[in-house]
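[1] sequence unknown, structure follows:
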């Protein structure tokens, strides 16, 4: 598939640089990196899954590099604006991207809309995957829906009335819900937001009826009794959400979806810098107890992958999600 060939070629091109060429490309930065703060761009507003992961990861990496790693939220167009800004950034190791599984879906959505993509996946080098969480279907605790069966039955009685939010058209949250509406033959009203954080805020305020969310941002609100989780998109029940069944358990065999978070650099970043960041990422995931506690508390335990394993996962997952975007088709 084209996506796989493009990504492997890009990773191979970056990894093929010999040490001398990498240092020549990065100048003294290759030998001494980092000598100044490293900006981590989250292409969504605060409060969503990428943001919840980026902040403790950046704090842990700061302890390794002894350099600041500020998280910069740069939302817009469902993640396209911030991601494209990293694609255009200098490949010097001082601008990184914390992306979601929508990373490969967004260029395909641009093509469906008849636009030239603002970025393509071959512009990025995958460094490390930190989390991989199935989404959960959330509704306000005060809603009449106690179970998924209640929700589905009401949606069938009132087609086009029950709303669901997302982080924008073709975002991870949109695709997850599209999988459900297709499998259950539901007509729900899609309300796109600038990111998962604002959509979750709308759900909490009662201005939105339902939302697919990563378990991290949702966990505290479910525990506090503000939201109710009806089902999850994973292959098994989620720690901390043990009483929430999977869609597969409830008879929807093809409804499976994960929100993962991964760190990327511009593909032309010297290979030595890529490897240093990759090794530091592995180090903090294995040894930094504060990072582990933060992600566990957020409901998104570490699910680390790097190198070829992350590339292979990215290719397989992205190919499936691109097909899902193509099934959604053009959104007016």
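    That came in fine, so what should we check first? Bear in mind the structure is a predicted one, so any value in this text is a computation, not a measurement. Residues are numbered from 1 along each chain as shown.
[2] make it CA atoms for all contacts and neighbour counts henceforth
    Noted.
[3] helices of the stretch 201-332 of the chain, start to end?
    Taking DSSP state H, counting those that start in this stretch, the helices of the stretch 201-332 of the chain run over residues 215-223, 271-287, 289-297, 307-328.
[4] show me what the longest one is packed up against.
    Right, helix 307-328. With contacts taken as 3 or more Cα pairs under 8 Å, 6 or more residues apart in numbering; DSSP states H and E, helix 307-328 sits against helix 2-15, helix 105-112, strand 124-134, helix 172-184.
[5] using a markdown table, please lay out these together with distance to residue 268.
    Output for these, formatted as a markdown table (distance: least, Cα to Cα, whole Å):
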| stretch | distance to residue 268 |
| --- | --- |
| helix 2-15 | 6 |
| helix 105-112 | 20 |
| strand 124-134 | 8 |
| helix 172-184 | 27 |
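[6] can you lay out these as a markdown table showing mean neighbour count and distance to residue 30?
    Listed next are the helices and strands packed on helix 307-328 as a markdown table, based on neighbours: other Cα atoms under 10 Å; distance: least, Cα to Cα, whole Å:
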| stretch | mean neighbour count | distance to residue 30 |
| --- | --- | --- |
| helix 2-15 | 17 | 14 |
| helix 105-112 | 20 | 31 |
| strand 124-134 | 25 | 16 |
| helix 172-184 | 22 | 35 |
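[7] here comes the other one, which I'd like you to weigh against the first:
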């Protein structure tokens, strides 16, 4: 009887604490961890959203880059932070769908160690090559690779990220051999691509398209099933390689165990952020399709994306070392 009474008192105290915390939340700045280096798609969307979210949530939101291991370091840091709503993280297909499938040693579970808050957006990638490349279409690239097996290389922002997986999937679907050269971030890979030291690269629309528009690299195709409004003249890969598609999703998660009222406050504010015309215009300009919805919608999006990539990985026999 005494034990039940003690448990009841503990539960009431916890509920009271959570309710009080939710009422005063947020009372200090919120840290939004970006688990990738500056300049990439995740960093760009995080800063667009953080700026407006600061207004909608009524407190400063600071985007903080904690890069390393294809997003694992920053994501793991967020997973082991206090679940009080003051540390949240930008999640992606790389950190919460693909990475755990390719690397069983990842120190966190996307489903057990995080609280979904909102699905933010999705975006295709663009296949870019140096201006000096002898191929000007996807078919010419495939033909060149088949005539020169193993000669072409491709860069990525790191092992296990979606640019890596998109390229590996492309190689498998097209029946060609490509050598993977991982970099520590997109910004470091682009100069080598421009110089011709890298033969091709799958880059996010937000970071790759400006180089295309500036005439510094050549875009061969996009990974969406239809052309992107950012690069409307660039055809989808699926026109040459049937069935090919690769979209990156972006979300905001917190550590596991966040009080529901705080999750609801963040979700409401982020949905408001995504409805702001200025934010929508920025996202569209950068090649993002805005998301939104409930935390449950976010969890469902992650589950579906994980299942789709699992099939791709198994069918194409893709490993993290490719």
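    Done, it's in. Quick caveat, the model's predicted, so the values are computed rather than measured.
[8] quick check: TM-score for this pair?
    Scored against TM-score structural alignment, normalised by the length of structure 2, the superposed chains reach a TM-score of 0.89; 308 aligned residues with a Cα RMSD of 2.1 Å.
[9] tabulate the helices of the stretch 201-332 of structure 1 in JSON lines, adding columns for mean neighbour count and distance to residue 86 of structure 1.
    Compiled in JSON lines, those are given as follows (neighbours: other Cα under 10 Å; distance: least, Cα to Cα, whole Å):
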{"stretch": "helix 215-223", "mean neighbour count": "20", "distance to residue 86 of structure 1": "25"}
{"stretch": "helix 271-287", "mean neighbour count": "19", "distance to residue 86 of structure 1": "15"}
{"stretch": "helix 289-297", "mean neighbour count": "17", "distance to residue 86 of structure 1": "25"}
{"stretch": "helix 307-328", "mean neighbour count": "17", "distance to residue 86 of structure 1": "18"}
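[10] for residue 157 of structure 1, find the nearest of the ones you listed.
    Residue 157 of structure 1 lies closest, by Cα to Cα, to one member of the helices of the stretch 201-332 of structure 1: helix 307-328, at 23.1 Å.
[11] how much does that closest one deviate in direction from helix 2-15?
    Calculated by axes from the mean of the first three to the mean of the last three Cα atoms, to 10 degrees, helix 307-328 of structure 1 forms an angle of 150 degrees with helix 2-15.
[12] contact partners for the residue nearest the centre of structure 2?
    With distances taken as Cα atoms, centre = their mean, the residue of structure 2 nearest its centroid is residue 92 (2.8 Å). Contact analysis of residue 92 of structure 2 by Cα atoms under 8 Å, 6 or more residues apart in numbering lists 42, 248, 249, 250, 251.
[13] between the helices of the stretch 201-332 of structure 1, which one is nearest to residue 108 of structure 1?
    Closest among the helices of the stretch 201-332 of structure 1, using Cα to Cα: helix 307-328, at 6.6 Å.
[14] what does the closest one rub up against?
    3-4, 7-8, 101, 104-105, 108-109, 112, 126-129, 170, 175, 178-179, 278.
[15] can you tell me how far residue 10 of structure 2 sits from residue 20 of structure 2?
    15 Å (Cα to Cα, to the nearest Å).
[16] ignore what I typed, I meant residue 229 of structure 2.
    For residue 229 of structure 2 relative to residue 20 of structure 2 (Cα to Cα), the value is 46 Å.
[17] now the terminal residues of stretch 196-204 of structure 2, how far apart.
    Note: stretch 196-204 of structure 2 ends 19 Å apart using Cα to Cα.
[18] please apply the same query to stretch 249-269 of structure 1.
    44 Å.
[19] OK, contacts around the closest residue in space to residue 196 of structure 2 that isn't next to it in sequence?
    Sequence neighbours aside, residue 130 is the residue nearest to residue 196 of structure 2 in space, at 5.6 Å (criterion: Cα to Cα, 6 or more residues apart in numbering). Shown in contact with residue 130 of structure 2 (Cα under 8 Å, 6+ apart): 193, 194, 195, 196, 198, 199, 200, 216, 217, 218.
[20] just the buried subset of the residues you listed, please.
    193, 194, 196, 198, 199, 200, 216, 217, 218 (16 or more other Cα atoms under 10 Å).
[21] let me know the closest of the residues you listed to residue 5 of structure 2.
    residue 200 (65.8 Å).
[22] what lines up with that closest one in structure 1?
    Alignment note (TM-score structural alignment): residue 200 of structure 2 maps to residue 210 of structure 1.
[23] how far away is that match from residue 108 of structure 1?
    Residue 210 of structure 1 is 26 Å from residue 108 of structure 1, by Cα to Cα.
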